[in-house]
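Colleague: just the structure for this:
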Amino acid sequence: MTTLGIDTKVLLLLSGLILLWALALGVWKFRQMATSPTALAHPYVDIAHRAALMYSFATLVLAALTEFSSFPTAVNLTAGLVAVFFFVAAIGSYMVHGFLKDTDNQFEHPVRGTHAFMWALIGGEIGGTTVLLAGFVVGQFF
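Modeller: All right, here's what the predicted structure looks like:
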C-alpha cells in the first residue's frame, strides 16, 4: 500500500469536510424551499450549497495534483491551503448573505473590502492551483 504525503492527506480531509458541509447546506436549502411560497431557497443559500459541492471536488483535484507534484511538501501544502482557504471563505460569505437575506447580488451594493477580497481570492485560488499544477507537470513530465 502506498503511503500518502501529509500534504495530500490534509487536502483529502478538507475535501471530505467541505463535502459534508455541502450536504448540510443542502438541508438548509431544502428547508427554505419547503417553507417558501415560491418553493425557492434564498439565492445565496442556493449558491453556498452549489459552491460547496463544487469546491469539495476542486479540493479533491488539488489533492491529486499534490500527490504527484515534485515540489516539496511545504510548498504543496501551503499552495493547497491558500486555495482552500479562499474556497471556504467564499462559501462562508455566501452563507452570511443567505442567512441575512440582505442581497441577491453582493456586487450591487458591495461592502468595504469586497473588491479587495475578490482580488485576493483570485490570486489565492489561481496562484495556489498554478503552483500545484506546475509541481505536477514537473514531476510527471520532466
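
Colleague: please count neighbours and contacts with C-alpha atoms only from this point.
Modeller: OK.

Colleague: do you know how far Phe99 is from Phe68?
Modeller: According to C-alpha to C-alpha, to the nearest Å, Phe99 stands 40 Å off from Phe68.

Colleague: neighbour count: the two, which is higher?
Modeller: With neighbours defined as other C-alpha atoms under 10 Å, Phe99 and Phe68 compare such that Phe68 has more, 18 against 12.

Colleague: compare with the first, here's sequence two:
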Amino acid sequence: MDIGLLPISVKLALLFSGIYLWVGMLTGVWKYYQISRSDLARAHYYVDIAHRSSLLYAPATLILAVMAYCSVWSENVNFLFVAINLIFFTFSIVSYVVHGFLKDTSNQFKEPHQLGKMQLPKILMRMAMVLLVIGEVGATAGLLLGMFKGLF
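Modeller: Model prediction:
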C-alpha cells in the first residue's frame, strides 16, 4: 500500500508513536544521567515516570493507528478520536517531564498541588483528571466500536 494513501488519523497516530518512542529514549538518557549522579542510584520519580510512560504510549498509539485504520467511522470522527488521545497522552508526558525537571514533587496529586513554586487549585487537578478519563476512555471506546464494526 502507498503510505500516502493512509488516512490522516492513521498517519498522525503513527507519527506520534515515533515521537513518544523518541521521547522515551531521550528521557531514558536523562534517567541514566541522574542515576549515575545519585548516591542512591536513582533518578527523580517523575523522570522515571516520563521515561516509562513515553515508552508505553508509543505502542498504545500504534494500536490507535490500527484501530483508526479498521474503523468504519468517517475520517473526521476517527481523527477526532485519535487526536483526543494524543492530546492527553502528550499532556501527561509533558507534565511528567516538567515535574522531573523542576523536582517539585514526588506525587502530583498530593495537596497542595505543586508546579514549581506555584500551588495549583485542587479543582484544576480534578477537572484535568476528569477530562482525561472521559477523553481517553471515550475516544478509545469510540475507535474500538468502529473497529469492531469494521472487522465484523
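
Colleague: and the TM-score between these chains?
Modeller: Superposed pair, TM-score by TM-score structural alignment, normalised by the length of structure 1: 0.95. Supporting alignment: 141 aligned residues with a C-alpha RMSD of 1.0 Å.

Colleague: would you map the strands across structure 2?
Modeller: Remark: strands assigned in structure 2 by DSSP state E are 113-115, 118-120.

Colleague: quick check: the aligned residue for Trp28 of structure 1 in structure 2?
Modeller: Aligned counterpart of Trp28 of structure 1 in structure 2: Trp30 (TM-score structural alignment).

Colleague: residues in contact with the residue most central in space within structure 1?
Modeller: Among the residues of structure 1, the one closest to the centroid is Phe87, at 2.6 Å (C-alpha atoms, centre = their mean). Neighbour list for Phe87 of structure 1: Ala52, Tyr55, Glu125 [criterion: C-alpha atoms under 8 Å, 6 or more residues apart in numbering].

Colleague: before we move on, back to that, what sits closest to the match of Trp28 of structure 1 if chain neighbours are left out?
Modeller: The shortest distance from Trp30 of structure 2 to any non-neighbouring residue, by C-alpha to C-alpha, 6 or more residues apart in numbering, is to Val47 (7.4 Å).

Colleague: check the alignment and tell me where the one you found lands in structure 1.
Modeller: Match for Val47 of structure 2 (TM-score structural alignment): Val45.

Colleague: counterpart of Asn85 of structure 2 over in structure 1?
Modeller: By TM-score structural alignment, Asn85 of structure 2 lines up with Ala83.

Colleague: returning to what we had before: for Thr78 of structure 1, state which of the contacts of Phe87 of structure 1 is nearest.
Modeller: Glu125 (11.8 Å; C-alpha to C-alpha).

Colleague: burial count for that closest one?
Modeller: 20.

Colleague: post-alignment, stretch 75-92 of structure 2 versus structure 1, mean distance?
Modeller: Aligned to structure 1 and superposed, stretch 75-92 of structure 2 gives a mean residue distance of 0.5 Å (mean C-alpha distance after the TM-score superposition for structure 1).

Colleague: which of the residues in that stretch are buried?
Modeller: By neighbour count on 16 or more other C-alpha atoms under 10 Å, the buried set for stretch 75-92 of structure 2 is 75, 77-86, 88-90, 92.

Colleague: mind checking which of those land in helices?
Modeller: Counting by DSSP state H, the part of these found in helices is 75, 77-86, 88-90, 92.

Colleague: what are the neighbouring residues in contact with the counterpart of Leu132 of structure 2 in structure 1?
Modeller: Applying TM-score structural alignment, one finds that Leu132 of structure 2 aligns to Leu121 in structure 1. Applying C-alpha under 8 Å, 6+ apart, we find Leu121 of structure 1 in contact with Phe86.

Colleague: what does Asp48 of structure 2 give?
Modeller: Thr27, Gly28, Lys31.
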